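Colleague: sequence unknown, structure follows:
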């Protein structure tokens, strides 16, 4: 019986030896994505767009906002697509607007791991522009502008109301990217 007790005591002491434990990595919540469906948004502006049914079209609350600055808010994802419309005229120069869009996108260079540009061309609706896919832990991972080059200009920038952490927002970003692409393809000028 003594030997059995001694072996049990030795095994217990060996089993209770201090281990080097590290904390568990932080987990992320499960995300349930809604079914994709779209509706025409009532903007009251010289453009028509379709937004997801699980989003809301709101006026931009910023005190410096112009009349046709809108926000497409995604409450389930705590994200906002900021839309800024400008009429092109002698005061609002098309070249300056496109340069501003490029500057806004490339302000994220310090945190971005890559910035991919691609052209947008939808000739049947007279919609042309550039989209910027910004990789990395940046404040905005998707920006674009579209225009008919003569009278209308629309710029968009997607922001999450969270600390930038691409690993956690990547599934939602991919989901919303397809919604933004649908929005771009639905643009019609009045």
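Modeller: That came in fine, so what should we check first? Predicted model only: the values in this text are computed from it and were never measured. Numbers count the residues shown, from 1 in each chain.
Colleague: C-alpha from now on. contacts and neighbour counts both.
Modeller: Noted.
Colleague: so how far does stretch 67-77 reach from one end to the other?
Modeller: 26 Å (C-alpha to C-alpha, to the nearest Å).
Colleague: same check on stretch 150-165?
Modeller: Start to finish, the residues bounding stretch 150-165 are 39 Å apart (C-alpha to C-alpha).
Colleague: ok, second structure coming up, stack it against the first:
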């Protein structure tokens, strides 16, 4: 009986000693994506000019409306120009309505007003968070002659966690367009 007790005691000691390291959950890993450094180019249309990321390809340049395509990121910035012809309120309403159509899928839409009095550029930048189709939108106007809208879309089903790094990268490009915009 003593041998059974000693054997049981030894088994307990071995079992207790074998589990010395604490089991910790693994930390969440984050995907590290590296995007090319920005190099700016100038695009000029009949109505305006701005700087854009040289890694974008200009597609469908028709008058002053076209697309900046980012094939490696599977995304594009769509730019639409319209002249102001006593319809500024309608143009602004349509641009705001387009931005808020994404509210159903979006977690949040951040509005940021933009004013550049030196170049007569007035507008709004919308940063869309969540599984919405567009991650950024803007409109800009000089209030008398010109009106430009821009929208960022990806060529994939919107999954915010997956497209977040690319969305942040391209949102900076959308801001660059807005901040370097000059009317003719």
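Modeller: The structure has been received and is ready for your questions. Just so you know, these numbers come straight off a predicted model, no measurement behind them.
Colleague: post the TM-score for the overlay when you can.
Modeller: Once superposed, the chains reach a TM-score of 0.80 (TM-score structural alignment, normalised by the length of structure 2), with 156 aligned residues with a C-alpha RMSD of 1.8 Å.
Colleague: residue in structure 1 paired with residue 139 of structure 2?
Modeller: Aligned against structure 1 by TM-score structural alignment, residue 139 of structure 2 finds its counterpart in residue 145.
Colleague: quick one: contacts for its match?
Modeller: Shown in contact with residue 145 of structure 1 (C-alpha atoms under 8 Å, 6 or more residues apart in numbering): 98, 101, 129, 130, 131, 153, 154, 155, 156.
Colleague: before we move on, which element is the spatially most central residue of structure 1 in?
Modeller: The residue lying closest to the centre of structure 1 (C-alpha atoms, centre = their mean) is residue 158, at 3.8 Å. Using DSSP states H and E, residue 158 of structure 1 maps to strand 152-160.
Colleague: and that strand, what's buried?
Modeller: The neighbour-count check on strand 152-160 of structure 1 (16 or more other C-alpha atoms under 10 Å) flags 152, 153, 154, 155, 156, 157, 158, 159, 160 as buried.
Colleague: count the residues that sit near the nearest residue to the first one once chain neighbours are set aside.
Modeller: What it means is residue 152 of structure 1. Excluding its sequence neighbours, the residue lying closest to residue 152 of structure 1 (C-alpha to C-alpha, 6 or more residues apart in numbering) is residue 87, at 4.9 Å. Residue 87 of structure 1 has 17 neighbouring residues, counting by other C-alpha atoms under 10 Å.
Colleague: please name the residues that touch the aligned residue in structure 2 for residue 87 of structure 1.
Modeller: Applying TM-score structural alignment, one finds that residue 87 of structure 1 aligns to residue 83 in structure 2. Contacts for residue 83 of structure 2 (C-alpha under 8 Å, 6+ apart) come out as 145, 146, 147.
Colleague: quick one: the first one and residue 107 of structure 2, what's the gap?
Modeller: If I follow you right, that is residue 145 of structure 2. On the measure of C-alpha to C-alpha, residue 145 of structure 2 and residue 107 of structure 2 end up 35 Å apart.
Colleague: what of the last one?
Modeller: Residue 147 of structure 2 sits 28 Å away from residue 107 of structure 2 when distances are taken as C-alpha to C-alpha.
Colleague: got it, and the second one?
Modeller: If you measure residue 146 of structure 2 against residue 107 of structure 2 using C-alpha to C-alpha, the figure is 32 Å.
Colleague: and the residue nearest to residue 152 of structure 1, how far from residue 188 of structure 1?
Modeller: On the measure of C-alpha to C-alpha, residue 87 of structure 1 and residue 188 of structure 1 end up 14 Å apart.
Colleague: once you drop chain neighbours, what's closest to residue 144 of structure 2?
Modeller: Nearest non-adjacent residue to residue 144 of structure 2, counting by C-alpha to C-alpha, 6+ apart: residue 84, 6.1 Å away.
Colleague: thinking the one you found is in contact with residue 147, fair?
Modeller: Yes: here residue 84 of structure 2 reaches residue 147: they are 6.3 Å apart, a contact under C-alpha atoms under 8 Å.
Colleague: in structure 1, which spans are strands?
Modeller: Assigned by DSSP state E, the strands in structure 1 fall at 38-40, 47-48, 50-52, 56-59, 69-74, 79-87, 112-122, 127-136, 140-147, 152-160, 188-189.
Colleague: deepest of those strands, which one?
Modeller: Comparing those on average neighbours per residue, with mean count of other C-alpha atoms under 10 Å, the densest one is strand 140-147 at a mean of 24.
Colleague: where does the lengthiest helix in structure 2 end up in structure 1?
Modeller: Scanning structure 2 for the helix with the most residues, using DSSP state H, yields helix 160-180. Aligning helix 160-180 of structure 2 against structure 1 (TM-score structural alignment) gives residues 166-186.
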